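Chemist: A predicted structure for the sequence below; I have some questions about it.
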Amino acid sequence: MQVVFHLGAHATDEDSLVRCLARNPRVLDENGVIVPHPRRYRMVLRDTLLALKGGEADPETADAVLAAVTDKEEINRIIFSHEYFMCIPERVVTDKGFYTMVPGKLEPLANIFPDAEIEFHLALINPATLIPALATRLPERSYDDLMQGVDPRDLRWRPVLERMVEAAQGHKIVVWCNEDAPLIWPEILHSLSGISGDVTLNGEQMILKTIMTEGGFRRYADYILNNPPKTVEQRRKITMAFLDKFAKPDELEMDVALPGWDEALIDEVTALYEADIDAIAAMPNVTFLAP
């Protein structure tokens, strides 16, 4: 059995991936892929993690978790998704740094199903986008409380992934950039589900529908229907052309109103993020989904 933990990150998904996959019950059933509703497993997994205290579950406990989260008996692959697997939003930045808790979460999650083949999936996000999103999400916290004295330039993904690879102990890690999601959404869905890319899944255009104008998306959908792209690269070129023309500006841009976050700092944080992405994409033991 394969078990996939989709970890987030914060401000990247809002359950869109599992909602998309759940729109494909026939294909999922044919492939033995289970996408349980988040309400069925989030408390169950939390309570199990607390009970195990990092140790390995015995077969009875693992079976009990599965029985609690799905009624299916034939399970080839099961997908769990929750940004809180990483940490609560208040602990994205602590006085120890950026997402420092995450590597320590991998082994306990894997230990719920010690006999399974485990995968960890994660969308990365530019800290220059993430921190404003967290500030909006946590309005009761001051900027200083949110940042815990950490310099924005030290919000680096590369060391997080390096520690995750070490902590994963050979388990598969799949990452992509949230900023690329509109171009690679079908590939993300297929990677998460393990279903062949030759199979068209419902919801492959869902993210585009949310970031394009209504008229622009209709034109895009009609064009794809009447001119089916022959390759992934061709589809991405068509998608980019329509996004350039019909994207909603407010969906692709975020106003930053944080102390000291001027344009120069935003550019610097973004440049560091892009450098980290280049390094992560070249890491051994990391599968990087790129446009």
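Modeler: Received it, and whenever you're ready, just let me know what you need. The shown structure was predicted, so the numbers you read here are calculated from the model rather than taken from an experiment.

Chemist: make it CA atoms for all contacts and neighbour counts henceforth
Modeler: Will do.

Chemist: distance of the nearest residue to S81 once chain neighbours are set aside from F246?
Modeler: Distances taken as C-alpha to C-alpha, 6 or more residues apart in numbering place H6 nearest to S81, at 4.5 Å, with adjacent residues excluded. Distance, H6 to F246, using C-alpha to C-alpha, to the nearest Å: 30 Å.

Chemist: ok, the two, which is more surrounded?
Modeler: H6 (26 against 18; other C-alpha atoms under 10 Å).

Chemist: how about the strands of the protein, start to end?
Modeler: Under the criterion DSSP state E, the chain contains strands at 2-6, 33-34, 77-81, 93-94, 97-98, 117-124, 172-177, 286-289.

Chemist: Output those strands as CSV; include the columns distance to D222.
Modeler: Compiled in CSV, these are given as follows (distance: least, C-alpha to C-alpha, whole Å):
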stretch, distance to D222
strand 2-6, 32
strand 33-34, 30
strand 77-81, 32
strand 93-94, 44
strand 97-98, 43
strand 117-124, 29
strand 172-177, 27
strand 286-289, 27
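
Chemist: ranking those by burial, who's on top?
Modeler: Burial of the strands of the chain is given as mean neighbour count (mean count of other C-alpha atoms under 10 Å); strand 33-34 ranks first at a mean of 24.

Chemist: From the contact counts, what lies against it?
Modeler: In terms of contacts (3 or more C-alpha pairs under 8 Å, 6 or more residues apart in numbering; DSSP states H and E), strand 33-34 is packed against strand 77-81.

Chemist: could you give the angle of the strand it packs on to strand 117-124?
Modeler: Relative orientation of strand 77-81 and strand 117-124, computed by axes from the mean of the first three to the mean of the last three C-alpha atoms, to 10 degrees: 40 degrees.

Chemist: Not counting strand 77-81 itself, show me its contacts.
Modeler: 1-8, 15, 18, 32-36, 38, 41, 192-194 (C-alpha atoms under 8 Å, 6 or more residues apart in numbering).

Chemist: structure B:
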Amino acid sequence: MQVVIHAGVAFSDNDRLIETLMANASVLNQQRVIPLDLAQGRQFVKVASDSMTTGVPLPDVLMGLNEVLPDRTTCDRVILSSDKVLGPRRAAILHGQFYPNAAERIAFLDRVLGADQIELSFALVNPASFISKLLMSLPEERRKAVLGNTDLSSLNWLTMVHELREMAPNVQITLWANEDTPLIWGDILRTLARLPDKAALQHEYAFLASVLTDAGRAELTQLLEQIAWQDRDMLRESLTHLFDEHADPAKIEEELEIPGWTSDVVSAFSEIYEQDLAALRTMPGVRVLQP
């Protein structure tokens, strides 16, 4: 069985992915694909995390995970989602890294589920946005500790993914930039579920519609009625133009709350982010989805 783990990251999903897959469960089940609900995903992560901490023998860990996973005789591919897979938010910035325990956690799951094929997927978030949101989500004492012990300018996603590849080389990794998500939402869903490119999905364009102005949503409806499903290239080009013209600034632009951060700081993080994405596109064992 293939176990597809959607790991967030934090502030990138808000449970939308697994909820959309659950809404398409009948389509997925026809392909022997089962999405676990959010409670099951959380239970999977809790069993794995608690077992790592307490040193539970691997056979016992597998027994606990099997209580959450579906029967392998009825399922070829299972999808679960939790932004705690790579680590809790309180440890998402630690030792000068993003999610420094991520590689160890995924390697542990790979050992436990040895007979199953693990795939890991998650969105990357511009570090300027991720750092700001994460720090503001922490208690003040914890936030001060991170700021006092971390060179924020050294934080990047490439280091984390390198460690994942080194410690869990058998795990296929699928990534995408969170900023691209509205434009490639259907591609993400079909990739994780391993559905045909032409498989119709409910709510495929709901994410895009949610970040458009009223005029943009009206134009989206007209566009989807006019362009044939088979003409994917034309549709993608039109959707990109629609997003550029009608994205609602209030829904896509973010206020960064760290005192002292200037536009130059944000630009520097954005440049590093683009460099990371370019490097990841060429990394063996890593697939990067893009418009």
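Modeler: Structure received. From a predicted model like this one, the values you see are computed outputs, not experimental measurements.

Chemist: For the two chains, what TM-score is obtained?
Modeler: Here the TM-score for the pair of chains, by TM-score structural alignment, normalised by the length of the first structure, is 0.90; 290 aligned residues with a C-alpha RMSD of 2.3 Å.

Chemist: Map D13 of the first structure across to the second structure for me.
Modeler: The alignment partner of D13 of the first structure in the second structure, by TM-score structural alignment, is D13.

Chemist: Its match: how many residues sit nearby?
Modeler: Residues lying near D13 of the second structure (other C-alpha under 10 Å) number 19.

Chemist: For it, give its distance to Q290 of the second structure.
Modeler: Noted for D13 of the second structure: a distance of 17 Å to Q290 of the second structure, by C-alpha to C-alpha.

Chemist: Same question for S26 of the second structure.
Modeler: 27 Å.

Chemist: cool, and M1 of the second structure?
Modeler: M1 of the second structure is 27 Å from Q290 of the second structure, where distance means C-alpha to C-alpha.

Chemist: and if you look at P35 of the second structure?
Modeler: P35 of the second structure is 23 Å from Q290 of the second structure, by C-alpha to C-alpha.

Chemist: More neighbours: these two, which one.
Modeler: A count of neighbours by other C-alpha under 10 Å puts P35 above the other of P35 of the second structure and Q290, at 26 against 14.

Chemist: and the more buried one, what is it in contact with?
Modeler: Contacts of P35 of the second structure by C-alpha under 8 Å, 6+ apart are I18, L21, M22, A25, V78, I79, L80.

Chemist: hmm, who's touching the longest helix belonging to the first structure?
Modeler: Ordering each helix of the first structure by length in residues (DSSP state H) puts helix 263-281 first. For helix 263-281 of the first structure, the external contacting residues (C-alpha under 8 Å, 6+ apart) are 126-128, 152-153, 155-158, 161, 286-288.

Chemist: in the second structure, which spans are helices?
Modeler: Counting by DSSP H, the second structure has helices at residues 16-23, 25-30, 38-54, 58-66, 102-112, 127-137, 140-149, 157-167, 181-193, 206-210, 214-226, 232-246, 249-252, 263-280.

Chemist: From D187 of the second structure, how far off is the residue of the second structure positioned farthest from its centre?
Modeler: Residue farthest from the centre of the second structure, counting by C-alpha atoms, centre = their mean, is Q226 at 31.3 Å. Here the criterion is C-alpha to C-alpha. By it, Q226 of the second structure lies 20 Å from D187 of the second structure.

Chemist: what number of residues lie near L135 of the second structure?
Modeler: By other C-alpha under 10 Å, neighbour count at L135 of the second structure equals 21.

Chemist: wait, I meant M147 of the first structure
Modeler: Neighbours of M147 of the first structure (other C-alpha under 10 Å): 22.

Chemist: which residues touch it?
Modeler: M147 of the first structure sits next to V93, T94, D95 when contact means C-alpha under 8 Å, 6+ apart.

Chemist: who's in contact with the first one?
Modeler: Residues in contact with V93 of the first structure (C-alpha under 8 Å, 6+ apart) are Y99, T100, L146, M147, Q148, V150.

Chemist: farthest pair in those?
Modeler: T100 and L146 (14.6 Å; C-alpha to C-alpha).

Chemist: So between the two, which is more surrounded?
Modeler: L146 (22 against 19).

Chemist: does the more buried one really touch E90, like I thought?
Modeler: Yes. Using C-alpha atoms under 8 Å, L146 of the first structure is in contact with E90, at 7.1 Å.

Chemist: State the number of residues packed around the alignment partner in the first structure of D50 of the second structure.
Modeler: Under the alignment (TM-score structural alignment), D50 of the second structure pairs with L50 in the first structure. L50 of the first structure: 12 surrounding residues under other C-alpha under 10 Å.

Chemist: Over to P25 of the first structure?
Modeler: 14.

Chemist: again with D116 of the second structure
Modeler: For D116 of the second structure, using other C-alpha under 10 Å, the count is 15.

Chemist: residues contacting the residue lying closest to it once chain neighbours are set aside?
Modeler: Excluding the flanking residues, the one nearest D116 of the second structure by C-alpha to C-alpha, 6+ apart is M1, at 5.1 Å. Counting by C-alpha under 8 Å, 6+ apart, M1 of the second structure touches R72, C75, D76, R77, V78, A115, D116, Q117.
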